[in-house]
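Student: Build me a model from this:
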Amino acid sequence: MKAMLVFLGAFIFGICVFILIKNGVEKDMTPSNSGKETLKLFNVTTKSYEEIPKMHKSESKWKETLSSEQFHVTRQSGTERAFNNEYWDYKENGVYKCVTCGTDLFLSETKFDSKTGWPSFWQPVAPENIGYHEDNQFGMRRVEVHCARCDSHLGHIFEDGPPPTGKRFCINSASLKFEKTSVVPIKNTKFEKATFAGGCFWCMQPPFDQVKGVQQTWVGYTGGHQDNPTYEEVCDGTTGHTEAIEVVYDPSEVSYEELLEVFWQNIDPTTLNQQFADKGTQYRTGIFYHNEEQQRLAEESKSKLGQSGRYSKPLVTEITEASIFFRAEEYHQKYYQKAPQHYKNYKYGSGRASYLEKMWGDKVDFK
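Tutor: Next up is the predicted model:
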């Protein structure tokens, strides 16, 4: 009888701990100092991607290192005067870097005369070095461009640029500093995107981040009908979106088929509108293809897995065309680095880790 009471007590205690962990994680997602956020950014000098820490400073610290105009543009999203700035007609050969953190942003060979009076480029040195968000100021709907490392405002992107991209990155000179070089090699690697939904997006980022050939990942929301949803709105289940991950990868290093394997090995494809402890359409699993080849490979992989005998129930993971991917709030990005203990508690407490270990064994990293 005593042994039975001890067992029942331990069982009830375990349930209470899981509930507390789950609630605590969802209600208090402020990152701890135990995990430092890092980014993979392209370095023109070394011609390679490097892992560097995200830069955060107080406004007072930025004011100590920036001129008044630089501060106005980069930290207050200001705009300098056209035709009256340092680089609008500059023609030297070299690299344009972020004035606040030194990140490589644009190459001189992608610069062109847009007749606007601001420096204009048709592509950045690498897609990971810059970020975007919607700007609805002044009654206009534009897309703002910012430095991925320090979030400094750079300018805006427009769809009226020259070939081969058709893009015009209209950038403030005050947000740039130029470094002259004799030869600047352009990064010609053609990266591709893959988009997956596997329940809680915290748990989907680590397995893809460690794959060789994956350049960058973001977690966010897709597949719904609401623009720019917040985490709270998606959690309500009314936006139609599901938590998802966007993967930027180099197809010369890792194939889409290999990414599909990583995806299948980190989800339960037999549960509809649910992944482990999380229930609702916002936790449905899905593969969102970006072209016909991805669609073909996704359908083939699902069919093959369904016929493998690994699962006793049919696979319900949806395969649909990719739509707009809305990046989640910054505190969700690489949450496993920002709050490693919370992340670990949730992954094990939700039942995800034990299920994956049971289904896939040593093929999956459970850390």
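Student: switch to C-alpha atoms for all contacts and neighbour counts from now on
Tutor: Noted.
Student: now the host helix or strand of Ile319, how far from the chain's geometric center?
Tutor: Element membership for Ile319 (DSSP states H and E) is strand 318-321. Relative to the centre of its chain, strand 318-321 is centred 20 Å away, using CA atoms, centre = their mean, to the nearest Å.
Student: Which strands or helices does that strand pack on?
Tutor: Applying 3 or more CA pairs under 8 Å, 6 or more residues apart in numbering; DSSP states H and E, we find strand 318-321 packed against strand 285-289, helix 292-306.
Student: Among those, which comes closest to Pro340?
Tutor: Closest to Pro340 of those is strand 285-289 (CA to CA; 23.9 Å).
Student: now the helices for this protein?
Tutor: Assigned by DSSP state H, the chain shows helices spanning 2-27, 59-65, 68-76, 205-209, 231-235, 256-264, 292-306, 335-338, 340-349, 352-360.
Student: before we go on, could you also do this sequence so I can check it against the first one:
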Amino acid sequence: MLECWPLHCLGTHCLEIVNCSVATYNVSVPNQSGQDLTAAQRQILYEQGTEPPFSSSLNDAKQAGVYVTADTNWPVFHSDDKFDSGSGWPSFTKPINPQAVVLKPDNSHGLGRTEVVSADSGAHLGHVFADGPEPTGQRYCINGLALKFISQEE
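Tutor: All right, here's what the predicted structure looks like:
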């Protein structure tokens, strides 16, 4: 169990962190409305796109740290909750905090799915499925291009 830190702020945005600390992570300088994003990142974040499976280096990342949104550096997932789902996308059992993301019904493409969006910017991150490991039984299947990884060492 990591040290607890009750509140994390990025500018005017604050997020309560439960059961972990991001106090040692350098996530204090957010992007400004998606500046410095690639065209592929913009397509995923703002047009609900999906990257090809196994295309993100974050899929195999094993280092300790925090995953933040690529557009605003909003903390959304922790490496402690990451697992290899075999799906080809970075997968997590839960968000860093329930308030970090918003879940929305997604019936696009004739599929009944649940979309995962950033609670900060509303940007599309991926989808959540009820086929993950215990204890949550959830698999947050997230586009690597929607994320940035902040190492615990930084």
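Student: re the thing from before, could you tell me where the strand holding Ile319 of structure 1 falls in structure 2?
Tutor: Counting by TM-score structural alignment, strand 318-321 of structure 1 falls onto no part of structure 2.
Student: got the buried residues for that strand?
Tutor: By neighbour count with 16 or more other CA atoms under 10 Å, strand 318-321 of structure 1 contains the buried residues Glu318, Ile319.
Student: Against Leu125 of structure 2, how distant is the alignment partner in structure 2 of Gln76 of structure 1?
Tutor: Mapped onto structure 2 by TM-score structural alignment, Gln76 of structure 1 lines up with Glu47. Separation of Glu47 of structure 2 from Leu125 of structure 2 (CA to CA, to the nearest Å) stands at 11 Å.
Student: Between these two, which is the more surrounded one?
Tutor: Taking other CA atoms under 10 Å, Glu47 of structure 2 and Leu125 do not tie; Leu125 has more neighbours (28 against 12).
Student: which residues does the match of Gln76 of structure 1 contact?
Tutor: The contact partners of Glu47 of structure 2, taken as CA atoms under 8 Å, 6 or more residues apart in numbering, are His124.
Student: what about it, distance to Asn143 of structure 2?
Tutor: 13 Å.
Student: and stretch 294-309 of structure 1, which stretch of structure 2?
Tutor: Alignment of stretch 294-309 of structure 1 against structure 2: no match, by TM-score structural alignment.
Student: Sort out which residues of that stretch are buried, please.
Tutor: Gln294, Gln295, Ala298, Ser301, Lys302, Leu305, Gly306.
Student: ditto for stretch 151-161 of structure 1
Tutor: In stretch 151-161 of structure 1, counting by 16+ other CA under 10 Å, buried: Asp151, Ser152, His153, Leu154, Gly155, His156, Ile157, Gly161.
Student: re earlier: compare the helices of structure 1 and report which one is nearest to His146 of structure 1.
Tutor: Comparing the helices of structure 1 under CA to CA, the one sitting nearest is helix 68-76, at 8.5 Å.
Student: Give the residue farthest from the middle of structure 2.
Tutor: Here the centre of structure 2 is the reference, and by CA atoms, centre = their mean the most remote residue is Gly110, at 24.7 Å.
Student: For Lys94 of structure 2, give me its contacts.
Tutor: Lys94 of structure 2 is in contact with Phe77, Asp81, Thr136, Gln138, Arg139, Tyr140, counting by CA under 8 Å, 6+ apart.
Student: One more: Lys193 of structure 1?
Tutor: Residues in contact with Lys193 of structure 1, defined by CA under 8 Å, 6+ apart, are Glu246, Val247, Val248, Tyr249, His290.
Student: Ser91 of structure 2 too?
Tutor: If you count contacts by CA under 8 Å, 6+ apart, then Ser91 of structure 2 has Asn59, Lys82, Phe83, Asp84, Ser85, Arg139, Tyr140, Cys141, Ile142 around it.
Student: Swap in 6 Å and give it another go.
Tutor: Lys82, Phe83, Tyr140, Cys141 (CA atoms under 6 Å, 6 or more residues apart in numbering).
Student: what residue of structure 1 matches up with the last one?
Tutor: Same thing as Cys141 of structure 2. Applying TM-score structural alignment, one finds that Cys141 of structure 2 aligns to Cys170 in structure 1.
Student: Could you report the neighbour count for that match?
Tutor: 23.
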